[in-house]
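J.: I would like the atomic coordinates for the input below:
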Amino acid sequence: MLRRSLLASPLALAAFAPGGARGQGAALSARDQADLRRAETYLNGITTLRARFVQIAGNGASAEGTAVIWRPGRMRFDYDPPEPLLLIAMGGQFLHFDKELRQPSVIPVSQTPLGVLLRPQISLAGDVTVTAVQREAGFLRITLYRTNAPTEGRLTLVFAEEPFELRQWLVQDSQSRTTRVSLSQIETGVRLPAAAFDFNTPGFFDAIPGAR
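T.: The predicted structure follows:
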C-alpha cells in the first residue's frame, strides 16, 4: 500500500502538473539579491553530491533512500526497500522506474523542477522567476518557477545558513499538492560511477538488485 500511495509522489518530484494561475515574481531587496547570488555560487560549486533523503508526499506517505547528483545533467534516487522505485536523470531525460512492475516513464529534464539544479550554469533569474526569499530559524527558502511555464507549479529550495548547504526542496503542483524531500549525511566532491546513470545501456535494469 505504501508503494501505491507513493507512485504519484516521485512523478510530482520530477514533474509539475499542468494548470493553475499565472504567477508573478517578487520585488527583491538588495539583501534578497545577495542571498540569491550566494545560493547560485553554492549550487554552481557542486560537481557531485551524495546524501540520504526522506521524501514525504502530500498524503503523508513517506519513503527513504540515497540520492546522488553529478552536475551537469545527472541525478539518481534509489529508494530503500520495500519501495521498488528508481529515479534517474541522464542525457536530458528523467526516468521513473518501478522495479516490481518493470514499468518505465520518461519525461524531459527540461520539464522538471529539479532540472534547474542540473544545468551547467545555474541562474536564479531570467528563465527562472523567484517568487519569494524567506529567512527563518537559520534557514533560507527560495521559491521559484520556470518563467516560460508559470502554470506548472513551484519549487522551493531550502538552505541551511551554517554551514550554507541545500537541505531540502519542496515541489508544489497546481493543485497545491506538495512533495517534500529532506537531505542528510550530505557529501560533496565524491567519486561516482558514470554507469550508474546510463539507463540507455543494454541490461542496465537487469543489473539492479530487486529489478526482476
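J.: going forward, measure contacts and count neighbours with C-alpha atoms only.
T.: Fine.
J.: hey, where'd the helices end up in this protein?
T.: With helices called from DSSP state H, the chain shows them at 2-6, 8-14, 30-44.
J.: do you know how far the spatially most central residue of the chain is from A89?
T.: In the chain, the residue lying closest to the centroid (C-alpha atoms, centre = their mean) is L114, at 3.8 Å. Distance, L114 to A89, by C-alpha to C-alpha, to the nearest Å: 10 Å.
J.: To check against the first, give me the structure of this:
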Amino acid sequence: MTRRDLLMMGAAAVALGALPSSSALAQNRDPETLAQLSAYLNSVTTMQGRFTQQSSDGRVAQGNFYLRRPGRLRFEYDEPYPTLVVADGVWAAVINRRAKTLDRLPLNSTPLALLLRENVNLTSEGAVRDVQRGPGILRVTAVDPQRPGDGSVTMIFSTNPIELQQWIVVDPQGKTSTISMNNVQRGMAIEPAKFVIEDPNFR
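T.: Here you go, the predicted model:
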C-alpha cells in the first residue's frame, strides 16, 4: 500500500454485484436526484463492517473498516498486508506496521473527501460530471473540478431504498480500485482512538 494506493482508495458498499454497463443506462442529471443522494450521504454518521478491496492489477485484500463523519475513516488490512489507512479529519495516512513507515497527504486531496465532508451537496459541488439511471440503480461520476485530469470517482447507489453500494476510483492511466463491504452496521459508537494517526516508529 503506497501513496498512490491511498489516492485510489474508494469507500463504501453494502454489496458488490454485477451492474449494467454505462451504455445501458439513461442519463439523469436533475437537481432533485442529486439532492436526494446528498441527503442520504449526510444521514450517514457512523458505519463499520468488513471490506474487500479489488485492484485492476489483480490484487485482493480484506479487512475491517470504521467510518465516522465528518472526516474520520479507518481501514485495517488483514495479513499478509501490514497496512492501516486512517483519516483523522485533516490528514489521510497510509501506515505500514511492518516497515514502520507513514505516508500522509491532505484529506481534501483524496477521493475519500467527497464521502467524509461535513455537508455533502452534490448539486453545488461542481464535481459531478455524469448521473446515469438504470433499473434500481444510479451511477454518479465526479471529478475534482480544479484537476479534472487526475481521474474520476463513480459512486453506485441502489434507489429503493437509496444505499451506496459501490465506490470505484479510476486514475489518469485508467487503473481502477474498488471496495466492497459486508456485515455493515450503522449508527454505533466508535472509539475516537480508531481515527488517530500514530507514527509506527513510536509504538
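J.: Please work out the TM-score for the two chains.
T.: The TM-score (TM-score structural alignment, normalised by the length of the second structure) is 0.83; 187 aligned residues with a C-alpha RMSD of 2.3 Å.
J.: Relative to the second structure, which residues correspond to the longest strand anywhere in the first structure?
T.: As assigned by DSSP state E, the longest strand anywhere in the first structure is strand 178-188. Aligned using TM-score structural alignment, strand 178-188 of the first structure spans residues 176-186 in the second structure.
J.: ok, which stretches of the second structure are strands?
T.: Going by DSSP E, the second structure shows strands at 26-27, 46-55, 60-68, 72-77, 83-88, 91-96, 101-106, 128-134, 137-142, 152-159, 162-170, 176-186.
J.: do you know how far the residue in the second structure that P163 of the first structure lines up against is from L138 of the second structure?
T.: Superposed on the second structure with TM-score structural alignment, P163 of the first structure falls opposite P161. Distance, P161 of the second structure to L138 of the second structure, by C-alpha to C-alpha: 12 Å.
J.: ok, L144 of the first structure - contacts?
T.: Applying C-alpha atoms under 8 Å, 6 or more residues apart in numbering to L144 of the first structure gives the contacts V128, T129, V130, T131, A132, R154, L155, T156.
J.: Turn these into CSV, columns for distance to N200 of the first structure.
T.: Shown next, in CSV, are these (distance: C-alpha to C-alpha, whole Å):
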residue, distance to N200 of the first structure
V128, 30
T129, 33
V130, 35
T131, 37
A132, 38
R154, 30
L155, 28
T156, 31
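J.: Which contacts among these does the second structure share?
T.: When you map the contacts of L144 of the first structure onto the second structure and apply both residues aligned by TM-score structural alignment, their matches' C-alpha atoms under 8 Å, the shared contacts are T129, V130, T131, A132, R154, L155, T156.
J.: which among the residues you listed gets closest to Q175 of the first structure?
T.: Among these, R154 lies closest to Q175 of the first structure (C-alpha to C-alpha), at 10.9 Å.
J.: how near is the aligned partner of the closest one in the second structure to R69 of the second structure?
T.: In the second structure, the residue equivalent to R154 of the first structure is S152, according to TM-score structural alignment. Between S152 of the second structure and R69 of the second structure the computed distance is 22 Å (C-alpha to C-alpha).
J.: And for E79 of the second structure?
T.: E79 of the second structure is 27 Å from R69 of the second structure, by C-alpha to C-alpha.
J.: ok, and the closest non-adjacent residue to the residue in the first structure that N119 of the second structure lines up against?
T.: Matched across to the first structure, N119 of the second structure falls on Q121, judged by TM-score structural alignment. Spatially, and ignoring its direct neighbours in sequence, Q121 of the first structure is nearest to N44 (6.4 Å; C-alpha to C-alpha, 6 or more residues apart in numbering).
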